[in-house]
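*Asks:* The following block contains a protein sequence and its predicted model.
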Amino acid sequence: MIHPDIIKKQQVILWGLLAFTLAVIVIGMAMGYSSLSYNRLIPTLIGQGTFKEEFVLFQVRLPRLIITWLAGMALALSGAILQGVTRNDLAEPGVIGINSGAGVAIALFFLFYPIDAGSFAYLLPLVAFAGAILTAICIYFFSYSRSTGLQPVKVVLIGVGFSMALSGVMIVLISSAERAKVDFIAKWLAGNIWGADWPYIWAILPWLLILIPFALYKASRLNLLSLNEPVAIGVGLAVEKERFVLLLAAVALAAAAVSVTGGIAFIGLLAPHLAKALVGPRHQLSVPVAIVLGGGLLLVADTIGRNLADPDGIPAGIMVALIGAPYFLYLLWKRS
């Protein structure tokens, strides 16, 4: 049973993070290459703005902010699930190669499969999921041992190896592609929020509406999987079945996110760690906090990045990596 004081603390933190996220969204709506004054935000939102104000807000700013927020939540939840399933604090979809697998599938699809723009947005998450799940299966296969089960250290080492190999595949694809398509892949690799349009929001939203409640429902099983296998089996948990289902959910979340944001890493590492530091290791408490944190962190990274350099800004993936990479090295040093 969770102590009521801890639950109350979690609720206060959640409301604080939601307020912070809302503040970042308001700031993001006003800031940019075409500025929009704060006193014009509410009139524009209720349809009383000029044509330019409504175009900037509804066609440029809001879609980007919403897609960034959704993708950040998906990546954070994916990282929280992966860390629980693999019992490894370093597991994260960008670090262990799942994002790279999704990226290769998207690149192949974009380069060689002609399709109309209207269907492109809705097929991308499915294509990304196919590449990501194939990569995840390979990583799982090479990390699993019949005698000792899933080996957490092997997951990260093999995942990093797959990530490097798939990055090489991306370079080969780029070298044989035409200039316009190379630009797209380069932006994807940098973690640029490129799918900033309403169809991409409708494409990613169903994945989150299904998988976030599913992950919250499975939080108690994640607690058991975070322990060693004999303990989980001893309390009657079907370890392999639960691990496979949760791994599938983590891969789907990561694939849906990176299909519209590009190869963004470290959000799935930072958010779960910060959440556990705030409310403790129980997934019933830490997972909701990680989800809100992930959305807020990616929003902050993208808002800062797109306002540092005009007109295109610095990709959110690079901004996140500036914080996430040193933290990843710190965790490696701490575990050594």
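*Replies:* Noted; the coordinates are in hand. Residues are numbered from 1 along each chain as shown.

*Asks:* CA only for contacts and neighbour counts going forward, please
*Replies:* Fine.

*Asks:* From Glu240, how far off is the nearest residue to Ala249 once chain neighbours are set aside?
*Replies:* Distances taken as Cα to Cα, 6 or more residues apart in numbering place Leu211 nearest to Ala249, at 6.6 Å, with adjacent residues excluded. Here Leu211 is placed at a distance of 19 Å from Glu240 (Cα to Cα, to the nearest Å).

*Asks:* Repeat that for Ala74.
*Replies:* Counting by Cα to Cα, the gap from Ala74 to Glu240 is 23 Å.

*Asks:* These two: who's more crowded?
*Replies:* Ala74 (34 against 14; other Cα atoms under 10 Å).

*Asks:* adding another structure so you can compare the two:
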Amino acid sequence: MSHGFFLWPVQASHHAKEVDLLIGGFGVMVWLLTLPVFILIAVFVFRYRTGRDANRDHASGSNVWLEVSWSIIPFLLTLGFFVWATALYFDLRRPPAGAMTINLVARQWMWKYQHGEGAREINDLHVPVNRPVKLVMISQDVIHSVFVPALRIKQDVLPGRYTTMWFTADRLGIYPLRCAEFCGTDHSVMGGRLIVMAPQDYAGWLARNRDGGESETLAAAGARLFRSVGCSGCHGAASTVHAPPLDGLYGGPVGLSDGRALIADDQYLHDSIMLPNKDVAAGYRPIMPTYANVLASEQVNALVAYLKDIGAGKPGTRQEDGNE
């Protein structure tokens, strides 16, 4: 991590370069449009000051092309920057299909990360260079906001609701990570580091962390929870309880008892665990108990990872469990 005072943070991603170019270009346009106005103000103040012998009887006249161009050109330039900024905004909302997913749980006053391979870390986030990374984030208490200046990205982290943010860091190094939303008395110390590593170094770090006790993947931890908290007793194939099937669920449409339809995404799975009576599947009774006061956010993330694993038709541990 670089130390010292810098007027401009380093650029650690292509998006950061695009944002800097956008802001710089917009700043140049504003200067080009406003500087002539201030120059003319100064000229007119000097030329027509009190006591100055100047002809103040100007004949009325107009130049249609000058007046139209003075309005149309700034409008078109501003519209161009709007389109450019909108494209960057939508790009941040469309993570690549193969992006590596890392879950983030924010709480006063720390960041807790869960890697899909099983590694966990607090405040520091290790990622490989030149690989898209998607953060799936939720808060345990109040609103937080992840801000990485070197990437020029910021996203609010909300209680009870998943938000996402993705990036591709293309420069090795260690960069500060901050909370950009006032979240309580120790908000100022809620920080961390984004550590961008070479792929082989990241693989070594991941192996060391897994050897340190986090050997099971996030989905495997979810499979274990699926059995231990009793989910398999109702949603298993051998269950006598009439509960919705989970195989092939993720990513597909779900008809609800009130006639609506939803896509079974991460938020739907989260709400089905924590708020089971919010969106009841059509044809089923609202008898599932809530796990809001039973499971921590990290455990819910593990369950969601497992449900995504079996719901997307991927090979998992579900078939190994006789009562599931």
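*Replies:* It's in. Only a predicted model underlies this, so the values are computations on that prediction, with no experimental measurement involved.

*Asks:* Report the TM-score for the pair.
*Replies:* Once superposed, chain against chain, the TM-score is 0.23 (TM-score structural alignment, normalised by the length of structure 2); 125 aligned residues with a Cα RMSD of 6.8 Å.

*Asks:* residues in contact with Ile185 of structure 1?
*Replies:* Counting by Cα atoms under 8 Å, 6 or more residues apart in numbering, Ile185 of structure 1 touches 107, 174.

*Asks:* And the helices in the stretch 101-250 of structure 1?
*Replies:* Assigned by DSSP state H, counting those that start in this stretch, the stretch 101-250 of structure 1 shows helices spanning 117-143, 152-175, 179-190, 198-217, 219-226, 229-234, 239-261.

*Asks:* Show me what counts as buried in the first one.
*Replies:* Same thing as helix 117-143 of structure 1. 120-122, 124-136, 139-140, 143 (16 or more other Cα atoms under 10 Å).

*Asks:* What strand or helix carries Ser71 of structure 2?
*Replies:* Using DSSP states H and E, Ser71 of structure 2 sits in helix 64-92.

*Asks:* Return the list of helices and strands in contact with whatever helix or strand comes next after that helix.
*Replies:* As assigned by DSSP H and E, the chain's next helix or strand after helix 64-92 of structure 2 is strand 100-107. Packing contacts for strand 100-107 of structure 2, counted by 3 or more Cα pairs under 8 Å, 6 or more residues apart in numbering; DSSP states H and E, involve strand 110-115, strand 133-139, helix 297-311.

*Asks:* Give me the angle between the strand or helix carrying Asp20 of structure 2 and helix 64-92.
*Replies:* Assigned by DSSP H and E, Asp20 of structure 2 belongs to helix 14-47. Computed with axes from the mean of the first three to the mean of the last three Cα atoms, to 10 degrees, the direction of helix 14-47 of structure 2 lies at 160 degrees from that of helix 64-92.

*Asks:* who are the neighbours of helix 14-47 of structure 2, in terms of helices and strands?
*Replies:* Other elements packing on helix 14-47 of structure 2 under the criterion 3+ Cα pairs under 8 Å, 6+ apart are helix 64-92.

*Asks:* Distance check, the most centrally placed residue in structure 1 against Leu308 of structure 1.
*Replies:* In structure 1, the centroid-proximal residue (Cα atoms, centre = their mean) is Leu75; its distance is 1.8 Å. For Leu75 of structure 1, the distance to Leu308 of structure 1 equals 24 Å [Cα to Cα].

*Asks:* cool, and Glu53 of structure 1?
*Replies:* Separation of Glu53 of structure 1 from Leu308 of structure 1 (Cα to Cα): 22 Å.

*Asks:* The two: which has the busier surroundings?
*Replies:* Glu53 (21 against 13).

*Asks:* gap between that one and Met29 of structure 1?
*Replies:* 11 Å.

*Asks:* what's the answer for Phe328 of structure 1, then?
*Replies:* In terms of Cα to Cα, Phe328 of structure 1 sits 31 Å off from Met29 of structure 1.

*Asks:* Can you name the residues in contact with stretch 87-94 of structure 2?
*Replies:* Under the contact criterion Cα under 8 Å, 6+ apart, stretch 87-94 of structure 2 has outside partners 15, 18-19, 165-167.

*Asks:* what do you get if the cut-off is 6 Å, keeping everything else the same?
*Replies:* The contact list for stretch 87-94 of structure 2, computed with Cα atoms under 6 Å, 6 or more residues apart in numbering, is empty.

*Asks:* Quick check: buried residues in it?
*Replies:* For stretch 87-94 of structure 2, the neighbour count (16+ other Cα under 10 Å) marks Leu92 as buried.

*Asks:* one step back: let's have the helices and strands packed on strand 100-107 of structure 2 in a markdown table, adding mean neighbour count and distance to Gly192 of structure 2.
*Replies:* Formatted as a markdown table, those follow (neighbours: other Cα atoms under 10 Å; distance: least, Cα to Cα, whole Å):
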| stretch | mean neighbour count | distance to Gly192 of structure 2 |
| --- | --- | --- |
| strand 110-115 | 21 | 8 |
| strand 133-139 | 23 | 15 |
| helix 297-311 | 23 | 19 |
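
*Asks:* Using JSON lines, lay out these together with distance to Leu194 of structure 2.
*Replies:* JSON lines is the format used below for those (distance: least, Cα to Cα, whole Å):
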{"stretch": "strand 110-115", "distance to Leu194 of structure 2": "11"}
{"stretch": "strand 133-139", "distance to Leu194 of structure 2": "12"}
{"stretch": "helix 297-311", "distance to Leu194 of structure 2": "20"}
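
*Asks:* so which of those gets nearest Glu67 of structure 2?
*Replies:* Ranking these by proximity to Glu67 of structure 2 (Cα to Cα) places strand 133-139 first, at 48.8 Å.

*Asks:* Packing partners of the helix or strand just after that closest one?
*Replies:* Counting by DSSP H and E, the next helix or strand C-terminal to strand 133-139 of structure 2 is strand 144-148. If contacts are counted by 3 or more Cα pairs under 6 Å, 6 or more residues apart in numbering; DSSP states H and E, strand 144-148 of structure 2 sits against strand 153-157, strand 173-179.
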